[in-house]
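Chemist: Pasting the sequence and the predicted coordinates here, then a few questions.
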Amino acid sequence: MSRRRPDPSRSQDRRSGWTPPQRGLFDDDTGSGRRARSTRKTTRQPSRSRQGSRRASTTQPARSRRAKASPKKHARRSHRPVPPRPKRRRQREKITERAARKVVTVASTSSPRSGRKPFMSSPRARLRLMATLIVLGFVVIMGYVVKYQVVDDGNLRAAAASQWTRSRVLSSDRGSIFDRNGEELALSVPAVSIDVNPRLVEDPVMTAAALKLILNLSDERTDYLTAEMAAHERGFVYVKRQVDVSLGEQIKALGLAGVNVVPEDRRILPGGTTGRSVIGLTDIDRIGIAGLEYQYGGQAAAAADGYDDLLTGVTGRVSYEVDKKGQPIAGTDEVIVEPVAGHDLVLTIDRSIQFSAEQALLSQVKAAGAKSGTVVIMDVRSGDIYAMASVDRDDDGSARVSNGNYAAVNAYEPGSVAKVITIAAGLNEGVVTPESSFVVPYRRTYGDDELSDSHKHDTTPMTVEEILVQSSNIGTIDVLEATGFEAHWNYMRSFGLGEKTALDFPGESAGILHRWDELQGSERYTVAYGQGVASTSLQLASVINTIANDGIYVAPRLVTATIGTDGDQILAPSSATHEVVRPETAHEVQDMMRKVVCEGTAAKARDTVTGFTVAGKTGTGLKPWPNGSYVNASGQKRYYSSFVGFFPVEAPEVTILVSIDEPDAALGYAYGGDAAAPVFAELVPKIASVLGLQPPANAIGCEGDD
């Protein structure tokens, strides 16, 4: 029997007893054999006995079969003594053994005996994988192309444009306010605002000095701007707003880095202060803050009060390019969103009559040493307001046209003007006639108080007509008692007291009118002649206008039309009306009021009136002091003096109210006939001239008139 050649792969180190692993186990396509050989150079492999057990679990090469044929020889070799190995070396061998087991497991699963081909062993499979990866990559790339070119196209363009373009709000044109004849009362004119971006300013000191010189800035403002620009922290600081366009052009020509000139509008009143009390005010951003500017253009604040915004319009937006210094490049403006202009208002106000009323009132407030005054002029039939003026005094005591519409927002005791309501109620109820007579003393006790007339007189019979002409307080109470407290209260409500007028003017007062059954003591009686009740000048003018309009109450009106952006005029609805007293009752009261001017307390109401017959009623109310009394510790009284009348008596056209607040009694202006009636007389011919009114051919006049 021939001797078999020794297997080199089964060579054994007799000194250490180490047997190398089978070569066939690691000769696969993965290169495991090479890794195993490299491992063999640095680590000692497990003993022959362990190696044999591992091979038994996988394959049985020739050497293993020979071991079975000669068990004695195999056993002799496996039990040869092995020199001891260091602990760290044994640990490395264990790690190597575990790695070898994993390799053997992989080799066994891919062996021909398993019936499976190794993964990616075929060139066609590798080609398919490569094609699949290429297709997936192409799909991903196309997805990004679609995303950036279609979906995010706008965002990317915006991001790029933001680096060299800017945008700003493009203000809409605020609607103008016209008088009844088309004369401008309020309009917007071009202006500019100057602002600075401190981060872009190159020379803060020089820039601040240039702005100070052109804009006439104060030293404090200049120092503030210099500090802000030097800090380079903020991105926006206003320098000055509402600047004349020519000054803006000068600043723009300097090309100062970081300084911007932005167009805006400025609100002006072409007539100066004419109509300011009614028109109101806007803030620097052209948002209404008072008067009609607020009522029809106060934006969010006005909307919260229930007002419709007609004047403001809708803002737009404009884009422009900037250079590397952030300065706008001329000629690059492009409107992104077109602004929509606000609507125009056409008022019932006549600018000429308004001006005349304000000037006459200013003169009288100065002459009477008064605190303030109001005038209301309205058309008898339509209720249209021709003028509504308010005058007060500024901090240095000078009389001026007020920013506030005191005729609508302030309420005072009307005084004897309220006697017209009491007399008309008695006549309309049929409990009295103009000739009905009452015995009227100078004073009488009501409740716990003693009430009296304004002038001492003997106890005497007085007709209802004389009671009104002579303005008797006690006589008016007699008519009230004949009418009844509840009926009288109902008439006061029907005349418009105790509630706001249809104007719904911002801040308008409803006055004070307690129910008849809520009044106690003498207050139940004093309301007959205008004490214990409060009304605005607007309400009081409407009361007398009802008498002039043959007993028909007509609500006052300030806006006659609006004009849209298309130029079409939309007429406002006519004023609401209701009957308060019968026409015959109104005619009786009209004649009595004519005699008040001709024979009674309002003689000064016709001093400068020629050709027209006028009628009216004076009123002198008292204002309570802070202590609640009408008389202070020094015995002084504060008066609120009025006169309300109309002309011509034969066919009334215009109603005029004049009220003077706190006239100086020492100067002889305490009563309405002295403080207010002269203003009425001054206004009648001016109003007649503006409106083209002519005295009627059948003018009644006063007895003794030529």
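Modeler: Yes, it's here. A quick note: this is a predicted structure, and the numbers were derived from the prediction, not measured.
Chemist: from here on, contacts and neighbour counts on C-alpha atoms
Modeler: Fine.
Chemist: Does anything pack onto the longest strand seen in the chain? Which helices or strands?
Modeler: Longest strand of the chain, by residue count under DSSP state E: strand 184-196. Strand 184-196 sits against strand 177-178, strand 237-243, helix 245-254, strand 259-268, with contacts defined as 3 or more CA pairs under 8 Å, 6 or more residues apart in numbering; DSSP states H and E.
Chemist: Pick the most deeply packed of those.
Modeler: strand 177-178 (a mean of 24; mean count of other CA atoms under 10 Å).
Chemist: One more to weigh against that first structure:
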Amino acid sequence: MNTTRRVDRARSFTARCIAVAAVLALVASICLIQLANLQLLGKNTAIAATQGRTTKVAVNAKRGRILDANGTVLAQSVERYNIVVDPQLATEFKPTDCTSKTKNYCQQIDGKPVGATGAAGVARLLASVLEGTSAMELGGRISEANNRYLVIAKDVTPEVKRKVDALGLGGIVYGELTNERVYSGGTMLGPILGGVDAEGTGVAGLEQILDKKLTGTDGYEVYQRGNGGSEMIPGTLTDSQDAVNGSDVTLTIDSNVDWYVKKALTDGVKEHDAEWALGVVYDLKTGGVLALEDTDQYEAGSSDAKLNASRVVSETFDPGSIGKVFTMSGELQEGIHKATDKFTVPDTITVDGQSYKDASNHAAKNWTYAGILKNSSNVGMIMAATNYSDEKRYEYLKKFGIGEESGLGLSGESPGLLYSWRNWDLRTRNTVLFGQGYTMNALQITRAIATIANKGVMPSMKIIDTVTDANGHTTAVPSGDATRVVDESVAKDVLNAMESVSDLYSRIVSVPGYRIAAKSGTAEVAGADGRLTSIVSDWVGIIPADNPRFVVTVVMKDAKVNALGGLSAGPVFAKIGEFLMQKYNVSPSPARTDAIPVEW
């Protein structure tokens, strides 16, 4: 009996021990599982948190500058910021009242409590420093946003960004560095410089033409942000690449000259009650264009500057009597005439049933060919062209660049219009001799006359001088090829005859101390009604004539006071010429002693 009980107690004890061991094993297993879960899940959570804080932030490259020949900045990108709100964090915002303990991180508006929480509170604070911002409208935008990134202000200044930072909204509101394109000259060179779009890409003018050179390469940084904000947690930068700024481009333009040209043109339009005027200054010494302006008032970077081409390149017109220079050059080159050949020139002539007349009535005049050019006789040019074939007339117009772009590559340039000689009618074949029946722009006129100033060689024109990359390496932009059009002796005689033209206008078009070789032009052109109801007055001059340095072209449309080119565009040329002589300290001209006779 006792033995049986002892056996039962032993069995019972053993069972209890087994049960306890099983419970302990179960508890241990649960603990181990929980520990494993905590370790694994905790690690995953930590990884997830780190990943959530880690971001790749673009480091914007700065767009290169556009500078004038003196280093004056014409276009540049300046430091600006986009103000960004995290709408999710904004809805959780609770302002901290300002006390002696919280004064370094509290929020208030003009010394008073914010008076609202969430998006409304954030909006109130932001509206207090963002001028022109409605707190109510901004609060609505933040509340309705369904993402964590909302730009509420673009291109604010560093000063405004500092005011935003001082609101104590770190993690909710932050500034992203961006750039704004600014132009120093206002309306000077407006359409020539053009502008950029909202992303900073060149879309017009030189900004578009030079976009690849001006555009840099953005960099990046990979780091962890604190509390959803923009500030980097120290020591968390894991990867980065520096931004490479765009190259700077230096132009041949002298902004001082360009400014003066625009002023002279604007004053000339007022004085002569004209519709518009335009001008070009070309430097034979450097091959660069120093100025190209018109009287339009489009500010660089504006919508107008992006949508409109400069009149200097887009406006084409019959050059009028300036075209006589090309005719005389061709005939002298072909040996048909010399500048001293003698003609008796009436004021009217009829050829192939077509009648032509000079600008003023006169008795028959005994003029040399140089005299025909000086007196700008249409009749004389037709008389001299008896043995000058239509094919040759066309050939030399082409050689002087008519019907071709100037080579500057500017946006909106029109090549003008020159029909093949095979398509000329009986009248056009003669009007082309004195600058009618084809069209040019002011740049083309300048380059063509520069051929005479350059001893018969048509020079290449350039407006881009050098490119300097982000490392400071400067590369000169090569000029195009120069082309001989006429012999040096021909160019010398034509230049001489053009100086006689200038002598004719010396009372109203002169630069004291300097000789000028020039040609004026006046041509009827199509008006708004499509008929020949408008007048273009132009003047192109070489100064100094004895040692050519500058070629200056001035064109005026519908001058109601003194419509003739020599009386309207000429005086504007004189003002520009005098400025150039003083600015560049050009040596005065010696007295003229080699004039080709103009009468016999």
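Modeler: Received the coordinates, thanks. This structure is a prediction, so every number in the text was calculated from the model and none was measured.
Chemist: what TM-score comes out when they're superposed?
Modeler: TM-score of the superposed chains, computed with TM-score structural alignment, normalised by the length of the second structure, equals 0.79; 521 aligned residues with a CA RMSD of 3.1 Å.
Chemist: if we can go back for a sec, figure out which of the helices and strands packed on strand 184-196 of the first structure is closest to Leu468 of the first structure.
Modeler: Closest approach to Leu468 of the first structure among these (CA to CA): strand 177-178, 40.8 Å.
Chemist: returning to what we had before: which among the helices and strands packed on strand 184-196 of the first structure is found nearest to Ile544 of the first structure?
Modeler: For those, proximity to Ile544 of the first structure was assessed by CA to CA; strand 177-178 is nearest, at 27.8 Å.
Chemist: Quick one: average offset of that closest one versus the second structure, please.
Modeler: For strand 177-178 of the first structure, the mean distance to aligned residues of the second structure following superposition is 2.1 Å (mean CA distance after the TM-score superposition for the first structure).
Chemist: Which parts of the stretch 501-600 of the second structure are strands?
Modeler: For the stretch 501-600 of the second structure, the strands defined by DSSP state E, counting those that start in this stretch occupy 517-525, 534-543, 550-557.
Chemist: that older thread, so the longest strand of the first structure matches what in the second structure?
Modeler: Counting by TM-score structural alignment, strand 184-196 of the first structure falls onto residues 73-85 of the second structure.
Chemist: In that stretch, which residues are buried?
Modeler: Judged by neighbour count (16 or more other CA atoms under 10 Å), stretch 73-85 of the second structure contains these buried residues: Val73, Leu74, Ala75, Gln76, Ser77, Arg80, Tyr81, Asn82, Ile83, Val84, Val85.
Chemist: circling back: now the longest strand of the first structure on the second structure. Mean distance?
Modeler: Superposing on the second structure and averaging over aligned pairs (mean CA distance after the TM-score superposition for the first structure), strand 184-196 of the first structure comes out at 2.2 Å.
Chemist: Hmm, Val245 of the first structure is touching Val189, no?
Modeler: No - contact criterion CA atoms under 8 Å: Val245 of the first structure and Val189 do not qualify, at 10.0 Å.
Chemist: For Glu228 of the first structure, which residues are in contact?
Modeler: For Glu228 of the first structure, the contact set (CA atoms under 8 Å, 6 or more residues apart in numbering) comprises Pro198, Arg234.
Chemist: And it? What does it align with in the second structure?
Modeler: By TM-score structural alignment, Glu228 of the first structure lines up with Arg141 in the second structure.
Chemist: ok so, going back, residues in contact with the match of strand 184-196 of the first structure?
Modeler: Stretch 73-85 of the second structure is contacted from outside by 62-68, 142, 148-158, 161, 172-185, using CA under 8 Å, 6+ apart.
Chemist: rerun at 7 Å
Modeler: Here stretch 73-85 of the second structure makes contact (CA atoms under 7 Å, 6 or more residues apart in numbering) with 62-68, 149-158, 161, 172-185.
Chemist: Equivalent analysis for stretch 447-459 of the first structure, please.
Modeler: Val439, Val440, Pro441, Tyr442, Arg443, Arg444, Thr445, Ser472, Asn473, Ile474, Gly521, Ser522.
Chemist: Count the neighbours of the last one for me.
Modeler: Looking back up the chat, that one is Ser522 of the first structure. Using other CA atoms under 10 Å, Ser522 of the first structure has 16 neighbouring residues.
Chemist: now it: how far from Tyr446 of the first structure?
Modeler: The gap separating Ser522 of the first structure from Tyr446 of the first structure is 5 Å, by CA to CA, to the nearest Å.
Chemist: Helix 245-254 and the longest strand of the first structure, what's the angle between them?
Modeler: Going by axes from the mean of the first three to the mean of the last three CA atoms, to 10 degrees, strand 184-196 of the first structure is angled at 20 degrees with respect to helix 245-254.
Chemist: Check which element follows strand 184-196 of the first structure along the chain.
Modeler: As assigned by DSSP states H and E, the chain's next helix or strand after strand 184-196 of the first structure is helix 204-215.
Chemist: List the buried residues of stretch 332-347 of the first structure.
Modeler: So, applying 16+ other CA under 10 Å, buried residues of stretch 332-347 of the first structure: Val335, Pro339, Val340, Ala341, Gly342, His343, Asp344, Leu345, Val346, Leu347.
Chemist: a markdown table please, covering the residues you listed and showing distance to Ala541 of the first structure and secondary structure.
Modeler: Shown next, in a markdown table, are these (distance: CA to CA, whole Å; DSSP: H, G, I helix; E, B strand; the rest coil):
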| residue | distance to Ala541 of the first structure | secondary structure |
| --- | --- | --- |
| Val335 | 51 | strand |
| Pro339 | 42 | coil |
| Val340 | 39 | strand |
| Ala341 | 36 | coil |
| Gly342 | 33 | coil |
| His343 | 30 | coil |
| Asp344 | 28 | strand |
| Leu345 | 24 | strand |
| Val346 | 22 | strand |
| Leu347 | 19 | strand |
